[in-house]
Structures are given as structure tokens and as C-alpha cells.
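J.: Quick one, structure for this:
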Amino acid sequence: MKWHVVCKQFSNFTVISKYSFPFSVAAKMNRGRIISLHPECVDVNEPRSDGFVSKLAEAVSSLKAGNVIALPTDTIYGIAGLAQNSEAVNQIYHIKNRDLSNPIAVCVGRIQDVYKWSKVTISESLLSELLPGPVTVVLRRGEELNPDLNPGVSLVGIRIPDHTFVRACALSCNEPLVLTSANLSTTPSTVAIQEFQHLWPKLDLIFDGGTLPKTEKQRLGSTVVDLSVPGKYRVIRKGSAYENTMNKLMHHKLEEIVTEQNSR
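T.: As a prediction, this is how the structure comes out:
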């Protein structure tokens, strides 16, 4: 039986909204398949194009099957799986050889979803200034979030990349994606799929968006800031958007949480 996809338009995105998936063992035989997102193949800024829709359908089909995929973001290449799928979460830790005690962030497609999966302590105005963009906001986790994701950790990092394809994937899955850098833990982040070729056999699909900007700043990934305490902030990682993020936090009169580390 073939699976079918019914598409609808939502906030400038094509959202894959209905599935009939007879996922078989055969689906696992094409692991590491590369799908081009190059401009000549699909315009990622035109989500209503046939090319975009077909490639989005492949990504969502794979994610819904519990697989892990690689895709470009607005900073570096990342690997993603469904955050509500414990097997997918475990796969990502295994693929990256990541310490299980090291929390992992999630990605959503729109501001409203941040409220669903976390407890927001800042104004919607500030949240909308920070996201979408190269910023991960750390908030208290919501009750609906998978308990196997960062067990025992009361906070969760949430990101909305400023990248049409990634956001459309999250929207179409209608749940958060675990999204982390496409590299082994403690090794440099990647800006081209060839840089993580050693991971290809462990991934179901690799979406090739070409070489991303190669600046050292870009390779820093997103700026990570803890906003779980009302009126306060704490920078966890400076990342690629540090100065811009600090300007926005100060404009909204948030105060930095002073710790022994950042007071030196």
C-alpha cells in the first residue's frame, strides 16, 4: 500500500498534514541517501514549489518512521529526530557519541509551539525578537515533553531556526524535533555534508543544502541563553548571535544572573 500526503498552506509553509505510512524494512535499506536542496533542485525560500513539497514529504516520512536525518540550518548542519520518540532520541546520542548526561535541545516551527512545550517567562515581544534566529532559549520544560528527553532535567533548550525547510519539517510533524549539530561530540561543527561523511551510514537521509557560510563565527552555532527565571538571563554559550542577543535582552531590561564563573 502506498502512503499518501495531503498538503495545506499554513503561514507561508506547505505543511504535510495527513499520512498513511506502511513503514517496512525496505525503508531502512536506503540509509545515508543524499537529497539535494541546492537552488537548482529546490528553492527552500519557496515552500509552495513542487520540489520543496516532495522533499519535505520525504523528510517528514523518515522522521515519522523514527529515523534520524541531517539537514542544514541557519547556522550549521544538524541532525534531527522526533523529540517525542524515545528511540529517535537515543539514536541521536549514539550517533554523536554524546554523553547521556548532556542535555539536548529541541526545535519547533513557530512561536506558539514554544508555549506548548515550555513555560515561557519573557514577553511575547522579546520572544519574537529572539526567534526565529540563531538563538536557543532555555526555559522550564512543559509537562507534555517526552520524559525520556533529558530525564531529570527541569529545563529545555528551544530553537526556531531561521530556515524554511527545518521549520516546515517541525510544523509538518506537529511536534518538536531534537536538533543538534551534525558532528561527533567534542569535534568541530560542520558547514557542508562532506564534513560529516563518517556519520552518513547512521543517518536515514542527508539533505544537502550546499556549503553554508564558512566563518568561524558561524561554526559557533546558536547563542544559548537561560531565560527560565523571570526578569533574568544567563548566557550558557555565546554562539554566533551573542552581541545581537545581548542588545535585545538589555533593551527589555533583563538582568544578568551573576555566577562565580561570569563574575571573574
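
J.: Going by C-alpha atoms from here, please, whenever you check contacts or count neighbours.
T.: Noted.

J.: Could you look up the next helix or strand downstream of the longest helix along the chain?
T.: If you go by DSSP state H, the chain has its longest helix at helix 50-64. The helix or strand immediately downstream of helix 50-64 is strand 69-72, counting by DSSP states H and E.

J.: which other helices and strands contact the following helix or strand past that next one?
T.: For strand 69-72, the following helix or strand on the C-terminal side (DSSP H and E) is strand 77-82. The contact analysis (3 or more Cα pairs under 8 Å, 6 or more residues apart in numbering; DSSP states H and E) places strand 77-82 against helix 50-64, strand 69-72, helix 86-96, strand 177-181.

J.: want to put them side by side, so please do this one too:
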Amino acid sequence: MFLEINSHNPQPRLIHKVVENLKKGGVVAYPTDTTYGIGCSIFNKKGLERIYLIKQRDRKKPFSFICADLSDITRYAKVSNYAYKVLKRLLPGPYTFVLDATTLVPALLLTKQRTVGIRIPDNEICLSIVKELGHPIVTTSANLSGEDPIGDPWQVEQQMGKLIDIVIDGGDLSADVSSVVSLIGDTPVVLRKGVGDVSWCE
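T.: This next block holds a predicted model:
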């Protein structure tokens, strides 16, 4: 299914349609503040397995996930006072922050060090989905592992439309990625430079 949703003022009935699909175990493609992502509920083990197969991704590489807000992050990650100040200043935005996980995070999303990557993208569509769903969704770029991210929803539809349940058209996006920063401890460590400014880490 290909759904066109207004990126500035998402239609509630269409967001509801996506959320109902996710509740039934669906996998969807959606816009973020960087490029298009694919995901499912973080509690959908079969959905996670599907995404690994769709992306042809190494099972040793866990996925990040999208939270609705800062209070949501504190349910799934251990956030120090320093980390909280950073998150409050930079989110929503094009960052993935690595933090120690809480016991609420499913094992498939944990690294060996029991850390997680968490995002709050500056995009009304994906945040509306997460808020209505009531818990995070997996986020990984809508492309095969090793290939460039996709910013054109029609290209996502052509490449993955038969493999996933819904492709959301939220307009043309960049083919960029988020900056990944570890906030384990009180010294930030840049793990990947992307769209988000990381000069504050130096």
C-alpha cells in the first residue's frame, strides 16, 4: 500500500491506518528528518526478522529505534543528567544517541554491551505514528545494507513495496544519515558523522 501523508499536518485517519497495521505486526516505510526508514513495533519479533531479511543485514548489527519524546527515552535508556541536557538541546533532530538500555528493551535491539541507539527525528509523520502507537518503532534506512539511503518514496515503493505492508509518501527527502553519538559516560563520542552538527563534541 502506498499512502500519501501531509508532512506538515499529518491526517489523523491515515496515521491511525498505519498504527493499526503496526499493531497487527506490519512493517512500514516512513519519512524521517534525514531519509526514508523502514520499521515495525520494537516488540514485533517477526517484524524485526522480516526487516533483517529485507535489508540483507548482518544479524549481529541491532537496529536503533524512534521514541516519541524525552520521557519516552528515559523508559528505554539510562539517561544521566549530562545526557539529558544534550538530548533536550538537540532533539528532535538528525541524531542517533547511544545509551545504556533498560530492561524494557527487547533483546534483538541490544548490542553485546547492552546499549541502544535512540532517535527523535524532526518529522511530524513518524512522531505522530510513534505517539499513537504508544511505544517506539524500529528505525533503519530504507535500502539494502551497504547501499545508499533512499530519499524518494517512489523509489522505496519500487524496491521494497512488495516486501513491506505500507510505504508512506511524506515528500522527497535527502539521502543523508543521522549523526551517531555515544553518550555512555559524560564524554560524547562521535561514532558516525551525518547531518547533525557534532562540533559540540570536540
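
J.: returning to that earlier point: what separates the longest helix of the first structure from the chain centre, distance-wise?
T.: Relative to its parent chain, helix 50-64 of the first structure has a centroid offset of 16 Å by Cα atoms, centre = their mean, to the nearest Å.

J.: Other residues contacting that helix?
T.: Helix 50-64 of the first structure has contacts (Cα atoms under 8 Å, 6 or more residues apart in numbering) with 5, 14, 16, 21, 35, 41-44, 46-47, 68-69, 81-82, 165, 168-169, 172-173, 204-205.

J.: Could I have the buried ones of those as PyMOL selection syntax?
T.: With 16 or more other Cα atoms under 10 Å as the burial test, the buried ones among the contacts of helix 50-64 of the first structure are selected in PyMOL as follows:
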select buried, resi 5+14+16+35+42+43+44+46+47+68+69+81+82+165+168+169+172+173+204+205
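
J.: What about the contacts of helix 50-64 of the first structure, which are in strands?
T.: Mapping these onto strands (DSSP state E) picks out 5, 14, 16, 35, 69, 81-82, 205.

J.: what range in the second structure matches whichever strand or helix holds Tyr115 of the first structure?
T.: Under DSSP H and E, the secondary-structure element containing Tyr115 of the first structure is helix 111-117. Mapped onto the second structure using TM-score structural alignment, helix 111-117 of the first structure spans residues 70-76.

J.: Contacts for that stretch, please.
T.: 67, 87-88, 101-105, 118, 135.

J.: 6 Å instead?
T.: By Cα atoms under 6 Å, 6 or more residues apart in numbering, the surrounding residues in contact with stretch 70-76 of the second structure are 101-102, 104-105.

J.: how much does it stray from the first structure?
T.: Mean deviation of stretch 70-76 of the second structure relative to the first structure after superposition (mean Cα distance after the TM-score superposition for the first structure): 0.6 Å.

J.: List the buried residues of that stretch.
T.: 72-73, 75-76.

J.: Which single one of these is nearest to Leu110 of the second structure?
T.: Closest approach between the buried residues of stretch 70-76 of the second structure and Leu110 of the second structure, by Cα to Cα: Tyr76, at 11.1 Å.

J.: what about the closest residue to the closest one other than its chain neighbours, neighbour count?
T.: Nearest residue to Tyr76 of the second structure in three dimensions, chain neighbours excluded: Thr102, at 5.1 Å (Cα to Cα, 6 or more residues apart in numbering). Thr102 of the second structure: 18 surrounding residues under other Cα atoms under 10 Å.
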